[in-house]
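>>> quick one, structure for this:
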Amino acid sequence: MRHKVPWSVSTRCSRICSESTDWHCGVSFLLFATRKVPQESLGFSPNELVFAHRVRGPLRLVKETWSSNFAESKSLLRYVQDFKTRMSETLKLTRENLKQAQETMKLWYDRKARLREFKVGDEVLVLLPLQGQLLAAKFSGPYPVVRRIGDTDYMLETPDRRKKH
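Below you'll find the model as predicted:
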């Protein structure tokens, strides 16, 4: 069963903090729920990828107790063999799901993507990372094209930066 995570973790945290004065009590439950929900692109939850089985949460424990479906004890060798099998199957399924998700993302991207070609001497804007801020970027330029390297790669003259892009 797949679930889409409707909100980001930061949205959930802000909601918990704004609705309760005891917000710190709900963070562990929020993290447990986030780690337990399967990711759409992978088809597995983070816990399943790390531990190779579904994590037994409170509701699952209650259900097992009521239905008396406790797993029989296994030998250590049998447990390790089963664990190895589950890990290899999980890895195979994860790769398949990730490949499918990547193909879907590529289709969405390719709908609006256009091939742009530049000539030597053309001036272009470049999206460059901001210094000191890993995830932030801004357009800089215009910079002149010095030479074409590949189908989509160009060497630019960037006098206000140390290395050429």
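
>>> contacts, neighbours, all on C-alpha from now
Noted.

>>> helix or strand right after the strand or helix carrying residue 25?
Here residue 25 is covered by helix 23-36, with elements defined by DSSP states H and E. Of the helices and strands lying after helix 23-36 in sequence (DSSP H and E), the nearest is helix 46-51.

>>> please give the structure of this sequence too, so both can be compared:
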Amino acid sequence: MLPYVQFGIWEVPQASTGFNPFKFLFGCQPQGLLDVAKEAWEQQLAPLCSTIEHIQEMREKIDRVMPLVRDHMVKAQQAQREIT
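This next block holds a predicted model:
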């Protein structure tokens, strides 16, 4: 059952970052079975891209997300300081 628990944890946004760990690791939102079934049913499959294009897109996403993550981390740290 551990992989299912891990997937559940990874898809929930964390209070300290504001994003889910899955998005940080893979650069996209996790897709459960219902998401995959819906996508296949609607036939809205994304076109494949090359490795270089994928890396460039990931770099751009990271550059856009990191300032937000830093902001969330600072706010979470301040909130934790106030609690203690």
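
>>> one step back: for the helix holding residue 25 of the first structure, packing partners?
helix 9-19, helix 46-51 (3 or more CA pairs under 8 Å, 6 or more residues apart in numbering; DSSP states H and E).

>>> what range in the second structure does the shortest one sit on?
Following TM-score structural alignment, the aligned partner range for helix 46-51 of the first structure in the second structure is 21-26.

>>> return the distance of the helix holding residue 25 of the first structure from the chain's centre.
Chain-centre distance of helix 23-36 of the first structure: 19 Å, with CA atoms, centre = their mean, to the nearest Å.

>>> pick the most deeply packed of the helices and strands packed on helix 23-36 of the first structure.
helix 46-51 (a mean of 15; mean count of other CA atoms under 10 Å).

>>> average gap between that one and the second structure?
On superposition with the second structure, the mean distance recorded for helix 46-51 of the first structure (mean CA distance after the TM-score superposition for the first structure) is 1.6 Å.

>>> now that helix, how far from the centre of its chain.
14 Å.

>>> now residue 11 of the second structure. Nearest residue, chain neighbours left out?
residue 20 (5.4 Å; CA to CA, 6 or more residues apart in numbering).

>>> picking that back up, make a markdown table out of the helices and strands packed on helix 23-36 of the first structure and add distance to residue 29 of the first structure.
Converted to a markdown table, these look like this (distance: least, CA to CA, whole Å):
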| stretch | distance to residue 29 of the first structure |
| --- | --- |
| helix 9-19 | 11 |
| helix 46-51 | 14 |
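
>>> neighbours of the equivalent of residue 82 of the second structure over in the first structure, how many?
Under the alignment (TM-score structural alignment), residue 82 of the second structure maps onto residue 107 of the first structure. Neighbourhood size, residue 107 of the first structure [other CA atoms under 10 Å]: 12.

>>> which helix or which strand is home to residue 107 of the first structure?
Assigned by DSSP H and E, residue 107 of the first structure falls in helix 76-112.

>>> how far does that helix sit from its chain's centre?
Per CA atoms, centre = their mean, the centroid offset for helix 76-112 of the first structure relative to its chain is 13 Å.

>>> could you do stretch 38-54 of the second structure as well?
17 Å.
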